[in-house]
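[1] Dropping a prediction and its sequence here:
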Amino acid sequence: MGDKAHIHPGAAGRAVAADHPASVRNVVLVGHSGSGKTTLVEALALTAGAVNRAGRVEDGGTVSDYDEIEHRQHRSVQLSLVPVAWDGIKINLLDTPGYADFVGELRAGLRAADAALFVVSAADGVDGSTRMVWDECAAVGMPRAIVVTHLEAARADFEEMTRICAEAFGAEDPDAVLPLYLPLRGPQAPDGHAPVTGLIGLLTQKLFDYSTGERKESEPGEDRMPLIEEARNRLIEGIISESEDETLMDRYLDGEQIDLKTLVQDLERAVARGAFFPVLAAAPAAEGARQGLGTVELLELITGGFPTPLEREAPRVTTPDGEERELRPCDPEEALVAEVVKTSSDPYVGRLSLIRVFSGTLRADQTVHVSGHGLADRGHEDHDVDERIGALSMPFGKQQHPVPHVVAGDLACVAKLSRAETGDTLSAKDHPLLMAPWEMPDPLLPLAIQAHSKPDEDKLSQGLARLVAEDPTMRLEQNQDTRQVVLWCLGEAHADVALERLRTRYGVQVDVVPHKVSLRETFAGRSAGRGRHVKQSGGHGQFAICEIEVEPLPGGSGIEFVDKVVGGAVPRQFIPSVEKGVRAQAARGVAAGYPLVDVRVTLLDGKAHSVDSSDAAFQTAGALALREAAADAKIHLLEPVAEVGVLVGDEYVGAVMSDLSGRRGRVQGTEQVAGGRTLVRAEVPEIEIGRYSVDLRSLSHGTARFSRHYARHEPMPPQIAERVRAEARDAS
């Protein structure tokens, strides 16, 4: 970060394991889709010497060769790791998707990293979802820096973009978001645009020219000094205000010239502890060039200003019986604690697990204990097994470079872990431990699917199990009421990728069908029914008659069966048979084929035959009696109602409440939340919010979140109920 001119390239395409946590930096790149994260990673890899000038590694692939789906969709859909070396430091660059549907991959990157680079496009600005991630990082004290890209765009203005970033990210202290360098523009082109050809270091007051494709240092002319004086003074004041030396500000205000070494050291400390957030500019290298603009400065910031894994608190771990265990921060000699932050499938090596080692040292061919958190509601079984580690490797594009071990603080890939899933903890076999899980977004977009053909049906179960094992943000539901297989996803793009992976990776073709909610039926008032099942057609006959009364009960009561038979009209041994027949018919429904609930069925009378009456006959009679009672009664269709909480920016509260009302929602109240947001609570029929995750994102420009929980079933409006009944008749 001290504006060095010398480059320390690594061996092209060779990723090596670190020997000590102090020589590792784990950095996650965050930004909206199209901000230039992947391009920036490739530019940093080129400058660090990890790829050649054509951006290719040794086997001819590129650093961004990760997933065929990404190439087809022209966007990142998963977390990817690109390790590079700079100045004796190994930098693990974690490139995350920018699209909101893949926020699970983003959270995995945040979990594995110790610092974050927020990539902001000068052409697009800062979106609401990026602000939300910034707030999440602030809540845990993660160090951050900002990189402005796309400075070549028309009307791109670095100074204006810096002001926008300070406004968006510097709510508590705008002077903590300041540039370290100012872009230097070259001669104006015929179209009026002046390209950025270099940078001016505000602290060193050096000029770094990238116009030839390699960084060259020089002294700026006197004509440029007024350009940087104001920005430099503000930067120095911002650094000094965050200095741990409380005398520094007084000395500076008294006119003392603070030496460059002190400023750089204070800057690095402030960045490392998350108190100062420098803004830099970067651009990819031109064709044939060795370095992209700003990449050297960025690599120096990462190695000098971002914290080592040693500066991260040790994870909170517990023993299998729930007892908390204290660990020294990132000690290679401590007990092994590692976590699976990502699971993927490779066509050649099978399941591939990306591991972050938080404590101890992970070695190839070691037997470890796998502990899981038990996300049973999402189709993830709890894990508590021993498993042998196979080969360890460092990824680079499509390559995997074998390594013998991975020390605390580093990341690596493990092949063929058959039981471990994303979020699981790996620990020593004789000292099993479990890390607290990280927060996962709740998938709220249902995707009902069915196998396309019989061969697909045979493979569907295994394919879905492997798909869900890779992605903990996806939930698999086997709905017994609707008899549907439902994949709950984060959005339409997430659903599209799931279907594509089922087809291409696991060879399963599925059809998407309309999602059904679990409707119920109930009686609107009292009714009576008589079930007569009499057959005397030769041989052993069937004879059973029963009379029942049905009355509605409060919601949540289920089915209540009461015996009020007197005088033995129905023999005692057949009363359970009547009840069984009634309950079986209730499960099948009495009007539109949905389960009957919240009624009391009273058996009043009946008749039996000494020879021809049987268990089966009275079951049939009980079912017939319930159907007859329903034929003479008004039947309500009950729909599930959800308690919905929408966390939204104050500027969108009116639109959200209006939209909820249009969905037959009843707003229960609002609650102010820090950061200019409001929590809107409402009760909304579930049939109205099947696509709410998609619609809310559009309504709030990606800034709102919502949760939903089942509240109860309640009667559906008559006009909607009639439409549902008509659809049921058409389908039968």
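    Here it is on my side, so go on.
[2] alpha carbons only for contacts and neighbour counts from here, please
    Noted.
[3] Pull out the buried residues from stretch 393-401.
    Buried residues in stretch 393-401, defined by neighbour count with 16 or more other C-alpha atoms under 10 Å: 393-399, 401.
[4] Just these: which are in strands?
    Judged by DSSP state E, strands contain the following of these: 393-396, 399, 401.
[5] Put this next to the previous one:
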Amino acid sequence: MGDKANAHPGAAGRAATADRPSSVRNVVLVGHSGSGKTTLIEALALTAGAVNRAGRVEDGGTVSDYDEIEHRQQRSVQLSLVPVEWGGYKINLLDTPGYADFVGELRAGLRAADAALFVVSAAQEADAIAGATRMVWEECAAVGMPRAIVVTHLETARTDFEELTRVCGRIFGGDDPDAVLPLYLPQYGARTPDGHAPVTGLVGLLSQKIFDYSSGERKETLPDAEQTPLIEEARNRLIEGIIAESEDETLMDHYLGGGEIDIKTLIEDLEKAVARGIFHPVLAAAPAPEGAKEGLGTVELLELITGGFPTPLEPVAPAVTTPQGAPRPQISCDPEGPLVAEVVKTASDPYVGRISLVRVFSGTLRPDDTVHVSGHGLADRGHEDHDVDERIGALSAPFGKQQRPLPQVIAGDLACVAKLGRAETGDTLSAKDDPLLMEPWTMPDPLLPVAIQAHSKADEDKLSQGLSRLVAEDPTMRLEQNRATHQVVLWCMGEAHVDVALERLRSRYGVQVDVVPYKVSLRETFGDRSSGRGRHVKQSGGHGQYAICEIEVDPLPPGSGIEFVDKVVGGAVPRQFIPSVEKGVRAQAAHGVAAGYPLVDVRITLLDGKAHSVDSSDAAFQTAGALALREASAEARIDLLEPVAEVRVLVPDEYVGPVMSDLSGRRGRVVGTEQAGGARTLVRAEVPEMEIGRYAVDLRSISHGTGQFSRSYARHEAMPPQVAARVREPSENGA
């Protein structure tokens, strides 16, 4: 790395292709919003020859021309693939959103990749690096994914590369900071009047060469006598870090004994340690200036990707079963093996229709193949399970707004598939005569509810189809038709996720919706015993209506529902009309007796009544039963019951105090805490659901993006009188 001859770049205007898995590298870029991931991909595409000097592709666009919403919001909101060629390798660069709301797109990128580049901005505070990126780093570490770090924005004034690498070692290295070390040091030019020294090149610590980018092209030179001592300390530490992770245990003894180690051996050991996920090099990169052929550090980064990151042959593929759950043998990355591919992203194009980004794990995918679609266990989020055959359309490699046709896609590669009308994100594609299902990846639960309604009658006609298409693209979104509140609710990851979802409904599917206040399912119950008399007597000539009933209402323990007891004696209410009374009181209970919420947890006892031999009827006794319950409620204390959620909050130890204080301010009860490992604490609490509608947003603020929580329904319990009064007030005034 840094000592190899410049590889032959790819050609702009044609699709990057792969003829064998060993020539593919799948790399996901991870980093905080604004860290420079998309700009880095553009610089890599320029260096690889995928775009011209102006950074444009054939149609005049750029590799970052993905989505109109992204341009309007000035941030990435979805996973994007940019394939490039370098030195005979096809590199699939997966650009992920850095904003926490779009973590589902990030998880999809991690699933599709075999290695990760963590992009860290030199302009960021250390806390931002730790808070936004550490959790993803730990996810990658848990599965042994190889990782490297790229430092961007070195052109920003008052940046310190050496200090930032020490911060990265502390944050990402954990107990072994020497596993996170720079391969290159920045070379600085003359200071400007404001005291800022621009980065003009890189100093290779292993090769002890200078790679000068100041002319717009990479040139190699040797350091002068003044520069050599400056790199000696960093070079020795790097060599010791590489040797410590080497599989050859004799190298350390040889080195400590004063022996020289061949640079070729060092590079080979470095590449092996990176591929095994136990050593994480730090590199620097910057976009190419106007008219330049290469961005600073991009050649070095492409060499690391092709030389140090694993091929698709090395990672163990996810487990597969039959669609019915029967185990199947472990698949391997073999183009001649059984077809197993996975939809990692679904998008809609207004001209082409649905486009699926697919990672092929085994076999070879060809245009016009008929495949079996199996998936995917997210029915609770509005995503139906699939078990159908479909004929795929054209295969293509995306590049900006272009779709470049591909003749086939082999195991280990990624591509876009057109016209998969039923397949959704997370579904498995396999041979129609040998259907298989891949083990799904973990998707976070959407915890921010947004109630919506159609803006007009025309929108109402299109709403259902638009929503079904929207959730088909995004497995982190859940669609709920709440029967208790009669609201259509989109559960999202955060406010930015909501904005993008509503904008896609409007611009892509032509559906305008209004956001309305989200309602929780309140209930009512009697606070004490009460009685009521229902009298429904009408004479209007001809057949009349006559029914009288007397009831008693007693409160019951929570969860009891509604009990109806018949204690009529002497036939005061004829037997055939007793079910009518029950039907009437249950119908009234469903509509509520005070604030319009369902009545629960009461025993309603029918004690007495009167009937008429001619004018009594089923309808009359239903009405009398309802009137009796309403009269009983007028004389009783009616309590409002609110749903209480069991909330589990996982946060770093330093945020436990603020989190517990915040939960208490939400009328919550903390029921316990426990250590969860990794300097984190799990806080368990019971909180009224009315108080946690926006908790997904607020927790992110409290914990600087490091907190996670889950919620589940616990029970309904009585609302405090002062809160109940505020809830009743709109009903009494309104409506």
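    Great, that's in hand. Keep in mind that this is a model prediction, so the values were computed, not measured.
[6] Could you report the distance from Gly567 of structure 1 to Ala544 of structure 1?
    As judged by C-alpha to C-alpha, to the nearest Å, Gly567 of structure 1 and Ala544 of structure 1 stand 16 Å apart.
[7] more crowded one of those two?
    The residue with more neighbours, out of Gly567 of structure 1 and Ala544, is Ala544; 27 against 7, by other C-alpha atoms under 10 Å.
[8] which residue lines up with the more buried one in structure 2?
    Superposed on structure 2 with TM-score structural alignment, Ala544 of structure 1 falls opposite Ala547.
[9] helix/strand/coil for that match?
    strand (DSSP: H, G, I helix; E, B strand; the rest coil).
[10] what's around the closest residue to Gly10 of structure 1 other than its chain neighbours, how many residues?
    In this structure, Gly10 of structure 1 finds its nearest non-sequential neighbour in Gly49, 4.9 Å apart by C-alpha to C-alpha, 6 or more residues apart in numbering. Counted by other C-alpha under 10 Å, the residues lying close to Gly49 of structure 1 total 24.
[11] can you confirm Tyr584 of structure 2 is in a helix?
    Check again: residue 584 of structure 2 is Gly, not Tyr. Yes. Counting by three-state DSSP, Gly584 of structure 2 falls inside a helix.
[12] how about it, what's its match in structure 1?
    Counting by TM-score structural alignment, the partner of Gly584 of structure 2 is Gly581.
[13] Please apply the same query to Arg478 of structure 2.
    By TM-score structural alignment, Arg478 of structure 2 lines up with Arg475.
[14] cool, and Ser731 of structure 2?
    Correspondence of Ser731 of structure 2 to structure 1, assessed by TM-score structural alignment: Ala728.
[15] these two touch, right, its match and Ala592?
    Yes. The criterion here is C-alpha atoms under 8 Å, and Ala728 of structure 1 meets it with Ala592 at 6.2 Å.
[16] what separates Ser353 of structure 1 from Met394 of structure 1, distance-wise?
    Using C-alpha to C-alpha, we find Ser353 of structure 1 at a distance of 11 Å from Met394 of structure 1.
[17] Next, show the common contact partners of the two.
    Cys413 (C-alpha atoms under 8 Å, 6 or more residues apart in numbering).
[18] related to what we said a few turns ago, surely the residue nearest to Gly10 of structure 1 is in a helix?
    No. Counting by three-state DSSP, Gly49 of structure 1 falls outside a helix, being coil.
[19] Enumerate every residue touching it.
    9-12.
[20] Of these, just the buried ones, PyMOL syntax please.
    Here is the PyMOL command that picks out the buried ones among these, judged by 16+ other C-alpha under 10 Å:
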select buried, resi 9+10+12
